[in-house]
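> Build me a structure from this.
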Amino acid sequence: MNGPQAHWLQRRLHLNHGPIDLIIEAFGDAGECAAAYRQAVTRFQTVLTELVGEVAELRKPASLDRRAFAGPAAQRMEAAVSPLAQGFITPMAAVAGSVADEILAALLAGRKLDRAYVNNGGDSAIHLGSGRSITLAIAGTGHGLADRITIRAEDGIGGVATSGWRGRSFSLGIADAVTVLARTGAEADAAATLIANAVNLPGHPAVKRVPARDLAPDSDLGGRLVTTSVGPLSPADIATALDSGLAVADDFRQRGLIAAAALFLAGQSRISGSMALAAPNKVPGKEVAHA
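This next block holds a predicted model:
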């Protein structure tokens, strides 16, 4: 595996190391942005090695009592999943969002930026200065909803994450996509994982599953069955699965763990909370970050 890599993609910074693949963009004074990018590159040098050093414990189930981890990204992961540990979850459910949060924190340290985002394969951490906003492109289009959401500084949202069985991580459920808005990327990531798991039809013959360890021997999911394909479903089945996920999303929102969630499956959708998905695909004057 190569060491940490940094490249420019036009005006965006691309950082890559093993499974971590970040797109970073900062807005504001040019000098402040340049300094912020340097800080992000410096912090990125050791993030993966820190996580690898604690990965054995990070793959173990979380509990309501937080464990002590040495690395800041690992600490973020544990903090995000511990409030959700009534059921099975490991800190790995929040790894992408936690890394995004960690690099965003480095980007912002001592800097004055109008806006910034760190996108880690679709799970993003966001900074918005007073009065600022950002428009995000989200997954789950083709359900009668637009593919853009606009977040304002006053919304208090610092993270957006998407999970589902078609994504890069394993899922116990059958959601095409579940997008969550929360205070941090880590919190959004963990919640999206569990909500997507809950969009489910246990035992349905159209859903194919295999033990996670058969696909990845070191998976934190072990022998739990993960979805590998979803065949045709009746409208009633789709509604049942989405309503199961919506119940979990509503519970998380009522507990203050997330701000909103959008759930998508086979042409149907559910929305928990206020997620403005209407209107045009492009909003003039807004920067778009893909989530």
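> use CA for all of it now, contacts and neighbours both
Fine.
> Identify the residues contacting the residue nearest the centre of the chain.
Centroid-nearest residue in the chain, with Cα atoms, centre = their mean: residue 161, separated by 2.5 Å. By Cα atoms under 8 Å, 6 or more residues apart in numbering, the contact list for residue 161 reads 97, 122, 123, 124, 179, 180, 181, 185, 188, 189, 192, 291.
> Among those, which one lies nearest to residue 43?
The nearest member of these to residue 43, counting by Cα to Cα, is residue 97 at 15.8 Å.
> buried set for the lengthiest strand in the chain?
Determined from DSSP state E, the single longest strand within the chain is strand 20-27. Buried residues in strand 20-27, defined by neighbour count with 16 or more other Cα atoms under 10 Å: 20, 21, 22, 23, 24, 25, 26.
> How about stretch 109-122?
111, 112, 113, 114, 115, 116, 117, 118, 119, 120, 121, 122.
> ok, back up a step: ok, residues contacting the helix or strand just after the longest strand of the chain?
Moving toward the C-terminus from strand 20-27, the next helix or strand (DSSP states H and E) is helix 30-44. For helix 30-44, the surrounding residues in contact (Cα under 8 Å, 6+ apart) are 4, 6, 13, 15, 26-27, 103-104, 106-109, 111-113.
> which ones among those residues are found in strands?
6, 13, 15, 26, 27.
> Which of those residues sits closest to residue 87?
residue 15 (33.8 Å).
> from memory that closest one sits against residue 23, does it?
Yes. If you go by Cα atoms under 8 Å, residue 15 and residue 23 touch, sitting 6.6 Å apart.
> One more, please, to line up against the first structure:
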Amino acid sequence: MIGPQAAMLSDGRRLHLNHGPIDLIVEAFGDPMEVDAAYRQAKLRFDTVLIELVGELAELRRPACANPRSFTGATARRMEQAVCRMSGRFITPMAAVAGSVADEVLAAMTSGRRLDRSYANNGGDISFHLAPGMQMRAAVAGTGHGFADRVTIRFEDTVRGIATSGWRGRSHSLGIADAVTVLARDAASADAAATLIANAVDLPGHPAIKRMPANDLAPDSDLGSRMVTTAVSRLSATETADALEAGLLVAEEFVGRGLVLSAALFLNGEHRVAGTLPSDRNSTGRELAHA
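Okay, here's the model as predicted:
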């Protein structure tokens, strides 16, 4: 595997950071000298993130419990803290890896800097910073069918992380959600919650759903032999509603416990929302990216 790579994109604004499976786009807004310093800090921190994670990977693939384990790396600690709060269901710290990496790089990028706005987008799991008076827009995955697909997040909102999960995504899912997008106080929490809510959108034993053991698809999967979704055939309106309602119960529990601020669940052209999504206030701010 080649080492960590960093390069400005052709637009001259965004920094691309890549190392193995980690692929980040970061962007900062503000005084040019502050932005340049922020990008240097992001590069420096990114250089060792994957190496640190690999060193503790075996334990990071083990199920979490309510009492956080001790990890050496800062990113691993973020992962563990996020999933421990949701450990009543099967979950490993790997469920929060993308969001935690985004949080870690953003924290490094903003440390000591005076920036108007900034974000770290790790494949759609996004951590972001807003100075007072600032706002940014985000596109929500899985939308259409009359669903307003933009949210505007202001400094006053407590949202600072967005993540999306579902059986069609990069990671394997135990459920059948086309997408679940979660807004939380940090990207690690959003990532973990999106995973669990997407797992809960399900119709166990339904013949239209094809599944395989996770370790048949990826031998080192943290899901082991648990059955993950590989295909979903036609579902009736009633079946779609039943699956979404199952996921909504988990989403509303997380909102009620203060673990997340809101969640949007999508399946078969239908959706459900838990909590309140920040409305699109026709912001002139730059869009974060597709969540």
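> List just the nearest of the contacts of helix 30-44 of the first structure to residue 284 of the first structure.
For the contacts of helix 30-44 of the first structure, the nearest to residue 284 of the first structure is residue 27 (16.6 Å; Cα to Cα).
> who's in contact with the counterpart of the closest one in the second structure?
Correspondence of residue 27 of the first structure to the second structure, assessed by TM-score structural alignment: residue 29. Residue 29 of the second structure makes contact with 35, 115, 116, 117, 118 under the criterion Cα under 8 Å, 6+ apart.
> Tell me the residue in the first structure aligned with the last one.
Meaning residue 118 of the second structure. Checking TM-score structural alignment: residue 118 of the second structure goes with residue 116.
> would its match count as being in a helix?
No. According to DSSP: H, G, I helix; E, B strand; the rest coil, residue 116 of the first structure belongs to no helix; its state is strand.
> what's the distance between the closest residue to it other than its chain neighbours and residue 119 of the first structure?
Using Cα to Cα, 6 or more residues apart in numbering and skipping the chain neighbours, the partner closest in space to residue 116 of the first structure is residue 26 (4.2 Å). When distance is defined by Cα to Cα, to the nearest Å, residue 26 of the first structure is 12 Å away from residue 119 of the first structure.
> what's the mean distance for stretch 189-200 of the second structure versus the first structure?
Superposed on the first structure, stretch 189-200 of the second structure shows a mean distance of 0.2 Å to its aligned residues (mean Cα distance after the TM-score superposition for the first structure).
> can you tell me what part of the first structure that stretch aligns to?
Counting by TM-score structural alignment, stretch 189-200 of the second structure corresponds to 187-198 in the first structure.
> try stretch 259-274 of the second structure
Alignment of stretch 259-274 of the second structure against the first structure: residues 257-272, by TM-score structural alignment.
> which residues are in contact with that stretch?
Contacts for stretch 257-272 of the first structure (Cα under 8 Å, 6+ apart): 140, 142-143, 157, 174-183, 187-188, 191, 196, 233, 238-239, 242-243, 245-246, 249-250, 252-253, 273-275.
> What about those residues, which are in helices?
187-188, 191, 196, 238-239, 242-243, 245-246, 249-250, 252-253 (DSSP state H).
> Mind telling me what residue 243 of the second structure corresponds to in the first structure?
So, by TM-score structural alignment, residue 243 of the second structure is matched to residue 241.
> Hmm, its match is touching residue 204, no?
No. Using Cα under 8 Å, residue 241 of the first structure is not in contact with residue 204, being 10.8 Å away.
> So those two - more neighbours on which side?
Each of residue 241 of the first structure and residue 204 has its neighbours counted (other Cα atoms under 10 Å); residue 241 has more, 20 against 12.
> Relative to residue 2 of the first structure, how far out is the aligned partner of residue 158 of the second structure in the first structure?
Aligned counterpart of residue 158 of the second structure in the first structure: residue 156 (TM-score structural alignment). Per Cα to Cα, residue 156 of the first structure is found 37 Å from residue 2 of the first structure.
> Of those two, which one has the most company?
Looking at residue 156 of the first structure and residue 2 with other Cα under 10 Å, you find the greater number of neighbours at residue 156, namely 15 against 7.
> so who does the more buried one touch?
Contacts of residue 156 of the first structure (Cα under 8 Å, 6+ apart): residue 183.
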